[in-house]
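Engineer: here you go, sequence then predicted model.
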Amino acid sequence: STPYENEFGDWFPETLFNGQEVGGPTLYKNHLSDFTYFLTLKGVESDDAYKKKGIENIKKYPLKYLRNWFTNQGRLWFNFPQTGFSHTERGLLRFVPNAILLTFFMLSLYLWGLNFRKCPLEINFLALFILAYLALSSLISALPRQLTISVPILLFWISYIQFRSTKVEISFEN
């Protein structure tokens, strides 16, 4: 729920603020006072303080929170953007397969929207479940591992929708 520009709502554990400037000096400067306070608390008190600060930021900066949620979706699918980190060629290895998966997911959502009344209840349940999971799991922060566990369900659902909704015909006529 960070309100600061050039920060994307990604999660940084409190250990990063325990004397280290991980994520760059700006991140450290913007959040040091909050984390100094959070480090004095233990257990439920610490969790309550995090929640209070998060809700306060969301109420004060709702549009920034919406932008952070959007960037959380980017991190969920592509591990991009990340506050204070540059990206390497390794990120491209995730980009291509996830871009293909996201493209088929979006196409399947469209086709499902046109034909959801014709789909079995189980398929509609899977669609609603996966949509809720992907949307709600990214409200706070998101990482690719959260997408990874949903890939089997996504592939099954996408396959069902594509095979039932699309027809490909190859013709070699002159």
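Structural biologist: Structure's in. What do you need?

Engineer: please make it C-alpha for all contacts and neighbour counts, starting now.
Structural biologist: OK.

Engineer: now the helices: where do they sit in the protein?
Structural biologist: Using DSSP state H, the helices of the chain run over residues 25-38, 43-60, 62-78, 90-115, 121-136, 144-148, 151-165.

Engineer: out of those, which is the most enclosed?
Structural biologist: helix 62-78 (a mean of 21; mean count of other CA atoms under 10 Å).

Engineer: that helix vs helix 90-115, what angle?
Structural biologist: 110 degrees (axes from the mean of the first three to the mean of the last three CA atoms, to 10 degrees).

Engineer: need the helices of the chain in a markdown table (columns: distance to W11).
Structural biologist: Formatted as a markdown table, the helices of the chain follow (distance: least, CA to CA, whole Å):
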| stretch | distance to W11 |
| --- | --- |
| helix 25-38 | 11 |
| helix 43-60 | 11 |
| helix 62-78 | 10 |
| helix 90-115 | 19 |
| helix 121-136 | 16 |
| helix 144-148 | 13 |
| helix 151-165 | 23 |
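
Engineer: quick one: which of those helices is nearest F172?
Structural biologist: helix 151-165 (22.7 Å; CA to CA).

Engineer: list the contacts of V22.
Structural biologist: Neighbouring residues of V22 by CA atoms under 8 Å, 6 or more residues apart in numbering: 16, 28.

Engineer: could you check how far it is from H31?
Structural biologist: Using CA to CA, to the nearest Å, V22 is found at 12 Å from H31.

Engineer: could you do D10 as well?
Structural biologist: For D10 relative to H31 (CA to CA), the value is 13 Å.

Engineer: next: S108.
Structural biologist: For S108 relative to H31 (CA to CA), the value is 41 Å.

Engineer: same check on F172?
Structural biologist: According to CA to CA, F172 stands 64 Å off from H31.

Engineer: cool, I161 as well?
Structural biologist: In terms of CA to CA, I161 sits 45 Å off from H31.

Engineer: M106 now?
Structural biologist: From M106 to H31 the distance is 36 Å (CA to CA).

Engineer: please compare the first structure with the one that follows:
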Amino acid sequence: MLHGFFSPPPPDINLWSGPGYSIALIPFAVLNLPYIYYALLNAVFYYLAVVFLYKALVKITQPMLAKLSAILLALYHNVYYLLPAIYTEIFTMFLVSLFIYSLTIYYALGKKNYLIITGIVIGFLALTKVIFGYVIVIAFFSCFLFFISGRGKKFRKASLTILLISMLVTLPYLLYTYKLVKKPFYWGNAGGMSLYWMSATSELEYGDWKVPNLTNSLNPNPFKTTEGDSMLKANHSAQITRILSYHGVTQDSLFKQAAIRNIKAHPKKFIRNYYYNVSRLLFDFPYSYSYQITQTIQNIIIGSFILWASVAAGIVSIINRRKIIYPVKFALLIFAIYFLLSGMLSAYARMFDVVVPILLFWMAYTFGQIPAINLRFTQPD
């Protein structure tokens, strides 16, 4: 980007991620700082994610619940595996918390400049993790349908404004990709390969992504094993070799075509793979051709806590749906669309981790609305 381009020219385009995180790191690149500073910056982003979640919650719920939620996010163990890595996840979590904060401040204070900030943040989310680009579009049409029905007109209008601003933020990137590949609304060329692995038809493959050279030596590190390599090659070698002989957009399209053929031929297996993806999002398990490890127990305990806490909060939210405030509803809409779309590709726990602030935000508000239960024994009159 310092040299004026984000991807090599066709046919060797490289759009496996959006430019958002790269833009955030530009000052470090300009100063030619060692890579250790890029990783250390994750600690700052993580700290700010905790702070913004707390600052948002104190506006809408009890201070004790706000503190507890912030502490839970600060102690969320999955993040500590990502802190040393120069990945987009920590920065994405920071943007998610900032989105929650600006949306809540707009609701609490009615300042329209925070409406604009919220749109910019969501747009930058899409530039960082391109799946949010699709989230924006689906959320826009969802809010539009609610808006024209006449219910909650003020906040439906606010939602549409936020999402329109986010689209404008992403427009320069989409114009760049259109100039590069001559396709409208083109976010990246990694989705085809991810969808291909998600559509894997072998009973011993669960939709997790594998490297193009068909070895199972892939993160997460504890699951590494090469014992499944021969089966991977037997199942995929001919097709993968043919597709990898192409480049860029053509390669991405061929992967998508192969995935669609797999889905049409084995729809039930695709549904099972979707189920496995959701399991990996929550529990970081299962992985194809992989060993069992003790870390899985830890992941299942934490994932189960999140799952059942969400179920409890969901029941309370459904019963009291008319009392849920606007920022919680809108944040939940973004979460729901993102979560459902994530299951369509090769999903991992780190893809779920980035939206944990939304769950904590929702739960803290929801449980804060439950009247206090008096357990003190009193004598009858």
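Structural biologist: Cool, got the structure. Just so we're clear, the structure is a prediction, and the values are computed from it rather than from any experiment.

Engineer: what does the superposition give as a TM-score?
Structural biologist: With the length set by TM-score structural alignment, normalised by the length of structure 1, the two chains reach a TM-score of 0.88; 171 aligned residues with a CA RMSD of 2.0 Å.

Engineer: just checking, what packs against the longest helix seen in structure 2?
Structural biologist: Longest helix in structure 2, counting residues (DSSP H): helix 153-181. Identification of packing neighbours for helix 153-181 of structure 2 by 3 or more CA pairs under 8 Å, 6 or more residues apart in numbering; DSSP states H and E yields helix 112-128, helix 131-148.

Engineer: now do the shortest one: everything it contacts.
Structural biologist: Pointing back at helix 112-128 of structure 2 there. So helix 112-128 of structure 2 is contacted by 17-21, 88, 92, 95-96, 98-99, 102-103, 105-106, 132-133, 136, 158, 161-170, 173 (CA under 8 Å, 6+ apart).

Engineer: run the last query once more with 7 Å
Structural biologist: Residues from elsewhere that reach helix 112-128 of structure 2, judged by CA atoms under 7 Å, 6 or more residues apart in numbering: 17-21, 88, 92, 95, 99, 102-103, 105-106, 132-133, 162-163, 165-167, 169-170.

Engineer: tell me, it lands on which residues of structure 1?
Structural biologist: Counting by TM-score structural alignment, helix 112-128 of structure 2 falls onto no part of structure 1.

Engineer: so that helix versus helix 326-342, what angle?
Structural biologist: 10 degrees.

Engineer: flag every buried residue along helix 112-128 of structure 2.
Structural biologist: 114-128 (16 or more other CA atoms under 10 Å).

Engineer: and if you look at stretch 125-138 of structure 2?
Structural biologist: In terms of neighbour count (16+ other CA under 10 Å), stretch 125-138 of structure 2 has its buried residues at 125-136, 138.

Engineer: what sits up against stretch 335-345 of structure 2?
Structural biologist: Residues from elsewhere that reach stretch 335-345 of structure 2 (CA under 7 Å, 6+ apart): 132, 135, 194-195, 198, 274, 277-278, 355, 358.

Engineer: swap in 6 Å and give it another go.
Structural biologist: Stretch 335-345 of structure 2 has contacts (CA atoms under 6 Å, 6 or more residues apart in numbering) with 135, 194-195, 198, 274, 277-278.

Engineer: any idea which of the residues you listed is closest to P286 of structure 2?
Structural biologist: Nearest to P286 of structure 2 among these is N277, at 8.3 Å by CA to CA.

Engineer: what is the equivalent residue in structure 1 for the closest one?
Structural biologist: Using TM-score structural alignment, N277 of structure 2 pairs with N72 in structure 1.

Engineer: contact partners for that match?
Structural biologist: N72 of structure 1 makes contact with 138, 141-142, according to CA under 6 Å, 6+ apart.

Engineer: what about structure 2, which of these hold up?
Structural biologist: Retained in structure 2: 138, 142, out of the contacts of N72 of structure 1 (criterion both residues aligned by TM-score structural alignment, their matches' CA atoms under 6 Å).

Engineer: let's have the contacts of N72 of structure 1 in TSV, adding distance to F85 of structure 1 and neighbour count.
Structural biologist: Compiled in TSV, those are given as follows (distance: CA to CA, whole Å; neighbours: other CA atoms under 10 Å):
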residue	distance to F85 of structure 1	neighbour count
S138	20	23
S141	16	21
A142	16	25
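
Engineer: columns distance to N79 of structure 1 on top of the contacts of N72 of structure 1, output as a markdown table?
Structural biologist: Shown next, in a markdown table, are those (distance: CA to CA, whole Å):
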| residue | distance to N79 of structure 1 |
| --- | --- |
| S138 | 12 |
| S141 | 11 |
| A142 | 9 |
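
Engineer: quick one: which of the contacts of N72 of structure 1 sit in strands?
Structural biologist: For these, not one is inside strands, with DSSP state E as the criterion.

Engineer: now, which of the contacts of N72 of structure 1 sits nearest Y37 of structure 1?
Structural biologist: S141 (21.2 Å).

Engineer: can you find the partner of the closest one in structure 2?
Structural biologist: That one, S141 of structure 1, aligns with S346 by TM-score structural alignment.

Engineer: contact partners for its match?
Structural biologist: Shown in contact with S346 of structure 2 (CA under 6 Å, 6+ apart): 194, 198, 207-209.

Engineer: then F8 of structure 1?
Structural biologist: Per CA under 6 Å, 6+ apart, neighbours of F8 of structure 1: 68, 83.

Engineer: what about it, distance to V44 of structure 1?
Structural biologist: In terms of CA to CA, F8 of structure 1 sits 26 Å off from V44 of structure 1.

Engineer: same thing with W77 of structure 1?
Structural biologist: For W77 of structure 1, the distance to V44 of structure 1 - CA to CA - is 31 Å.

Engineer: and R117 of structure 1, by the same measure?
Structural biologist: Counting by CA to CA, the gap between R117 of structure 1 and V44 of structure 1 amounts to 45 Å.

Engineer: same deal with D10 of structure 1?
Structural biologist: 22 Å.

Engineer: A132 of structure 1 corresponds to which position in structure 2?
Structural biologist: Under the pairing rule here (TM-score structural alignment), the equivalent of A132 of structure 1 within structure 2 is I337.

Engineer: and the gap between L131 of structure 1 and N174 of structure 1?
Structural biologist: For L131 of structure 1, the distance to N174 of structure 1 - CA to CA - is 44 Å.
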